[in-house]
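[1] how does the following fold in three dimensions:
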Amino acid sequence: MEYRERTSSGGQIKDIQGFVDGDKLVLKWLWPNGIDFVYIYKSCEDEAATADMINNNNARLYTKEEYKEFYGYYERINEIEKITYWIFPCVKENGKLLLIDQNGIDNRITLSLGKANIFYSIKEKRRLFKDTKIIKIIVRCDKAIEKEALCYVIKSGASPINKDDGKCYSFNQDFNVGRNQLPEIEIKKDDSIRIFFQDGKKYGEIYELIRE
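    Next up, the predicted model:
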């Protein structure tokens, strides 16, 4: 795919907005004067994209007429993760479409496409004539999750309300899709235990943590 460098501040995609509507992603943006075509390219959250990477096999050509007809760009959601969308303007010269290499800032947006569910259960087993109890934790995941995403917190006398409300422990293994039964934990009889995100802002955008 041929491209050209920017010749002015004009002809640039701006004000991209994106949101999830049911099982569809919706993108809207401000079309500059003189631009009737764009290429829409998807990448991982941290991947950079430039015009020389774009071709008909890895990007979607979208026209201004289509945009007007459908009131934006719609795409069915198949992934549950963060994805960056890049929109590259195109111009037609001598019968050829040429991409305009934009600044990589105004023509991109990163979105969280849905949330994967993480279900967990905590079962206690009391021990006769002992001041401790055995804890069994089961975690069920819609997708594989790295161990750094979760932690468990133990607090004496009451249930912890966040990851800093008690003594925080990391898990020693990643979580596979489906049912994960973790090694038993022995705690004091008056202790309570709960699971939290290690980083609520980071992981809370892509996962829903649900106690069963």
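[2] going by C-alpha atoms from here, please, whenever you check contacts or count neighbours.
    Fine.
[3] which residues does the residue sitting furthest away from the middle of the chain contact?
    Most distant from the centre of the chain: residue 129, at 48.0 Å, with distances by CA atoms, centre = their mean. By CA atoms under 8 Å, 6 or more residues apart in numbering, the contact list for residue 129 is empty.
[4] quick check: the residue nearest the centre of the chain vs residue 33, distance?
    Note on the chain: the residue nearest the mean C-alpha position is residue 82, at 2.8 Å, using CA atoms, centre = their mean. To residue 33, residue 82 is 31 Å away according to CA to CA, to the nearest Å.
[5] and this one, please, so the two structures can be compared:
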Amino acid sequence: MRFIEAGPDSPVIRELTRRVSGDVCTLQWQWPSGTDSVYIGRRALDAEQAGGGSPADFGPGGGFDASGLKLYTREEYKAAAGYRDRLDGIGRFVYMVYAALPGSGEPVLVRQPDGSNLVETPAGRAKIRYSVRERKALFRAYKTVRIEISCEVPLDENVLCYVKKSGGYPVGPQDGTVYPFSAPFPAGRTGLPEIEVGKNDFVRVFFTDGKRYGQLYELVPE
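    Prediction:
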């Protein structure tokens, strides 16, 4: 199997879309003339992109292992009204669809630098449960707070933070003083050391980046 760059006359994948129903993802695209087969791959996006990037980084030449690509024909596509795949796992996936050149001894696939043959889709979200327990002492200006985090999968230290606000519970990371956690969380339950706050201070746990991490995890108060 080898790849060539798309040229003006190369068969390329257009209008690639995905639809998710339950745990099944259906891909559909416009078939190029001149080919009756494609190769399709799937890769976990978040595990590989902890430092950022885009789905277009996951092609040949970007560390992608092409051995996992699956042959799919136009006849199979017509019979199934697309390509269907079961989503198993947590996080996001990127699907890659490569047109295959006909008449070659070995599969020759067309790489599309514009990324129009790639599409991203979310899978399941891992649950993160947290509890914040307060303990007040008489005749003291402070109270102690103990945070416990229970997660289904390991978490990096930059996923969560806790926020302290005076006079009421914070409604988000910007609604108070933010304190990042200094260590990652293993899967399972973790009890953190007690912290002291003022009697009128209140603490809650939030994602550091709700837009990013909200796609991967569900944060549930206990």
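[6] if I line the two up, what does the residue farthest from the centre of structure 1 land on in structure 2?
    In structure 2, residue 129 of structure 1 lines up with residue 139, judged by TM-score structural alignment.
[7] quick check: longest helix of structure 1.
    The residue-count maximum for a helix in structure 1 (DSSP state H) belongs to helix 64-70.
[8] what's stretch 33-52 of structure 1 in contact with?
    1-3, 10-11, 54, 58-65, 82-91, 99-102, 104, 110.
[9] mind listing the helices for structure 1?
    With helices called from DSSP H, structure 1 shows them at 64-70, 200-204.
[10] got the contact list for residue 160 of structure 1?
    Counting by CA under 8 Å, 6+ apart, residue 160 of structure 1 touches 153-154, 166, 192-194.
[11] doesn't residue 115 make contact with the residue nearest to the centre of structure 1?
    No. If you go by CA atoms under 8 Å, residue 82 of structure 1 and residue 115 don't touch, sitting 9.7 Å apart.
[12] next, show the common contact partners of those two.
    residue 206.
[13] ok so, going back, please pull up the equivalent of the residue nearest to the centre of structure 1 in structure 2.
    With TM-score structural alignment as the criterion, residue 82 of structure 1 matches residue 92.
[14] residue 213 of structure 2 versus its match, what's the distance?
    Taken as CA to CA, the span from residue 92 of structure 2 to residue 213 of structure 2 is 11 Å.
[15] what do you get for residue 105 of structure 2?
    45 Å.
[16] who has more neighbours out of those two?
    residue 213 (16 against 7; other CA atoms under 10 Å).
[17] trace the more buried one over to structure 1, please.
    Match for residue 213 of structure 2 (TM-score structural alignment): residue 203.
[18] which one is residue 176 of structure 1 nearest to, not counting chain neighbours?
    residue 144 (4.6 Å; CA to CA, 6 or more residues apart in numbering).
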